[in-house]
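Engineer: coords below, sequence missing:
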């Protein structure tokens, strides 16, 4: 882990701190920890409404942010961290007024939850831009380090007196997160095309992004679905919000340590999709065990649920950042779509959990059927697309070897790659790797696209360099662009 952290530069540290401080804030605000500081018993119906207003505002905010970023990728004021903080303060003001004993309408609690949810969505989008500006390997370090920082900050705030903790989060951690996010954005690299240009064929790039992310989306969304069931137990189980948040942060801290310790090895030898495949059975197992156990064992399974979700949601940030870079799409658009679907799944899980708690015909048998169907669907989804994907890649490479075909299609890059492959005697697989490298794809993407290991990709890259006489990817791209088909 030390070898990974020592590579961090100033901008990486700022990004990790900004993300970590904000995640710590959400543990007390977005996930409802502030409710325990309100005086007297609250109306259970309005507590449920507040929870769903907060849980629904987050995915809606992410989706709206994504749509606006797609249409206006260079406009940033509307998703400024300052605006996010203003929404947090509005929610905090409503909560503070209720805490003071001032008589307010019951809907004020619902409005506070909506402010926290919407503000969190805007801030997540702003931070995703900072993460996507980094290289994929560095983005992973930033996100995983942020998870550990947030857990430590959470337990530090929890150690404060009960009357101080929520306000320390809102008036100390939140502004610190805003200031750090602004500083991290100023230091973030601005050389990637996604910060300078608007792709002309954005819809085609969106389809490519969807092909990259739909299987990870299924996996993370199912984890979020289970988390939604667990969280709604905080309301139906007599207000165990403290225990739920602690389980969440313990899982987040454990995920941070595990990912930082193994990230270099995972990045070099395992594709992100393979990680989702490994983690999904743990999610399904926890789902099946959750209704069967109680007491200490139930708490252990809850911690496992949050651990798996913490890992998959951290990987989700890295996956979205990589896809945004590969497709030259606005990071807020990619993350807004992906994360919006994930947190909407969490909302659906909460609805199911509420029905289970109310005894409305949904029980262990029904949940077991859902889990088994999900396992079957995910298993098929994880395996089947690989072959089709490889076939499309081979077909595309076969067509790319014909300069006339590529030229007639108007694809200058494909035409240039075909000429380079023929002129320098590249093999079929080397031609496929060349085609992806010329479009700015990184090694993990090439490995996953062609269904080969990263070390094999690097071997092909070295062979391509040797045959063409270049010494870097940029020289290779220049060589392709210099050829007139």
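Structural biologist: Good, I have the coordinates. The model shown is predicted, which means the values in this text are computed figures rather than measured ones.

Engineer: from here on, contacts and neighbour counts on C-alpha atoms
Structural biologist: Noted.

Engineer: which ones are touching residue 257?
Structural biologist: 144, 148 (Cα atoms under 8 Å, 6 or more residues apart in numbering).

Engineer: Please identify which helix or strand holds it.
Structural biologist: Per DSSP states H and E: residue 257 is located in helix 241-269.

Engineer: how about the next helix-or-strand element following that helix: buried residues?
Structural biologist: On the C-terminal side of helix 241-269, the closest following helix or strand by DSSP H and E is helix 272-289. Going by neighbour count (16 or more other Cα atoms under 10 Å), the buried part of helix 272-289 is 272-273, 276-277, 279-280, 283-289.

Engineer: Serialize the residues you listed to JSON lines and add fields for distance to residue 182.
Structural biologist: Below are those laid out as JSON lines (distance: Cα to Cα, whole Å):
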{"residue": "272", "distance to residue 182": "29"}
{"residue": "273", "distance to residue 182": "32"}
{"residue": "276", "distance to residue 182": "32"}
{"residue": "277", "distance to residue 182": "36"}
{"residue": "279", "distance to residue 182": "34"}
{"residue": "280", "distance to residue 182": "35"}
{"residue": "283", "distance to residue 182": "36"}
{"residue": "284", "distance to residue 182": "39"}
{"residue": "285", "distance to residue 182": "41"}
{"residue": "286", "distance to residue 182": "39"}
{"residue": "287", "distance to residue 182": "39"}
{"residue": "288", "distance to residue 182": "43"}
{"residue": "289", "distance to residue 182": "43"}
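
Engineer: take the one below as the second:
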């Protein structure tokens, strides 16, 4: 009996230590978890822009193996993600279980190897098709796990992290294609597990107060539906070009073309990272929208010039699609972070729309290829039709102005957080003499700051700490480094005579209660 109790105490300490380890890791390296997106996208790059999976079998495997895998895997991915969007409560419980997501990532890793091993049999082999479909099922939960991580940041921070992840994905791509066959294939198969491992350090921060959440009904009418429709249309058009090209080029040339696509995507990500991180503090993600649409249109407009869908068109379409996913991922993060929609619904429907669109596009492109190749004029007309659809969607369904309005609404909500009394909803824009009108909560914070002798920056940190925000959020909100924010927090605790965020919040609540009772006048 005593041994059982001792064992239970040891197990409890072990569980506590493991949880504390993840929390400490997230606190020390808050950006680490976002690199999971890079490992996830590196897996996509390697599966569909290289011959790492199928090149080992030589001529025994044709380009139809990659085509079959894409259709089976991405169709399953889309179905699972859309189902997660519908049943978001169930999906959330699965995604927030580390063991469950690791298991699904393991399924994706094993079935990637199985698909590569059984690829000589091609689409006629049941094991190959089932393995391909299961890679989609496994990576769907990896994508949702990444969505839960990205839902903790706004659009601008998401853009920084996603750009950095695309750079990381490019590095992993070039490492894996440079490794000898067995090692490169094994490394590629392990990437879903690597992506999930990065997210293990993620700890869900405090839920934002209800006053800080923007209801979806306050955004431009049908904003999320418009976003999903635009994702589907863009993905279909990109998929058509990819599907057409996949059947027109031998497997041996896929890696050469993939190198150009991944390198160009990574270089663009570097430029965005530098631009947003160092040069433009108020970069609006909506400014990426039309340049991406123009790049996609150029790929189709080049069809008459080159007499058909050639390598350049495929590369431009792929690069534009990768950049479109970068932008959309940031917009989805903003919706999940700042509105009342559950992140499983946002990323389930958003990423699911992308998967469904590209699946339909690849199938349509491969089906239309014989008809288009018979008559070049049909190809030109089809390409111009896709340009027309892109322009209609970008100007009518979802345009830059609509995206900008949504971002402005959520950004204004974030900027006004410090101007609201979280308890009473009082705003700070109506005081006499042009000064803010303070609510009870704000007055108690200011009184504590005065008594403790806090500097102006420490006062800002006090307000954000009192609202329950993490060190990472405070650093991003104030535009300072993580270590600087941590130093300010340490000073606030010392000067206020508390040792934790909970003690600080309790102290402020006590002062607020006393103030409302008339003790602080």
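Structural biologist: Noted; the coordinates are in hand. These numbers come from a predicted model, not from an experiment.

Engineer: related to what we said a few turns ago, mean per-residue distance, the helix holding residue 257 of structure 1 to structure 2?
Structural biologist: Compared with structure 2 after fitting, helix 241-269 of structure 1 deviates on average by 2.7 Å (mean Cα distance after the TM-score superposition for structure 1).

Engineer: what angle do that helix and helix 272-289 make?
Structural biologist: Interaxial angle, helix 241-269 of structure 1 versus helix 272-289 (axes from the mean of the first three to the mean of the last three Cα atoms, to 10 degrees): 150 degrees.

Engineer: report the longest helix in structure 2, please.
Structural biologist: helix 343-374 (DSSP state H).

Engineer: which residues are contacting the following helix or strand past that one?
Structural biologist: Remark: after helix 343-374 of structure 2, the chain's next helix or strand is helix 376-392, criterion DSSP H and E. The contact list for helix 376-392 of structure 2 (Cα under 8 Å, 6+ apart) reads 233-234, 237, 293, 297, 300-301, 303-304, 307-309, 371-373.

Engineer: Try it again at 6 Å.
Structural biologist: 297, 300, 304, 372 (Cα atoms under 6 Å, 6 or more residues apart in numbering).

Engineer: do stretch 262-269 of structure 2 as well
Structural biologist: 163, 166, 167, 170, 319.

Engineer: Over in structure 1, tell me which residue corresponds to the third one.
Structural biologist: Using TM-score structural alignment as the criterion, the counterpart of residue 167 of structure 2 in structure 1 is residue 148.

Engineer: how close does the residue most central in space within structure 2 sit to residue 335 of structure 2?
Structural biologist: With distances taken as Cα atoms, centre = their mean, residue 329 lies nearest the centre of structure 2, 4.5 Å away. Counting by Cα to Cα, to the nearest Å, the separation of residue 329 of structure 2 from residue 335 of structure 2 is 10 Å.

Engineer: Equivalent analysis for residue 188 of structure 2, please.
Structural biologist: Taking Cα to Cα, one finds residue 188 of structure 2 at 31 Å from residue 335 of structure 2.

Engineer: and if you look at residue 224 of structure 2?
Structural biologist: 8 Å.

Engineer: Those two - which one has more neighbours?
Structural biologist: residue 335 (29 against 21; other Cα atoms under 10 Å).

Engineer: how about the more buried one, what's its match in structure 1?
Structural biologist: With TM-score structural alignment as the criterion, residue 335 of structure 2 matches residue 323.

Engineer: that older thread, including distance to residue 398 of structure 2, could the contacts of helix 376-392 of structure 2 go into TSV?
Structural biologist: TSV is the format used below for these (distance: Cα to Cα, whole Å):
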residue	distance to residue 398 of structure 2
297	16
300	20
304	28
372	30
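
Engineer: nearest to residue 463 of structure 2, of the residues you listed?
Structural biologist: Checking the contacts of helix 376-392 of structure 2 against residue 463 of structure 2 by Cα to Cα gives residue 297 as the nearest, at 47.5 Å.
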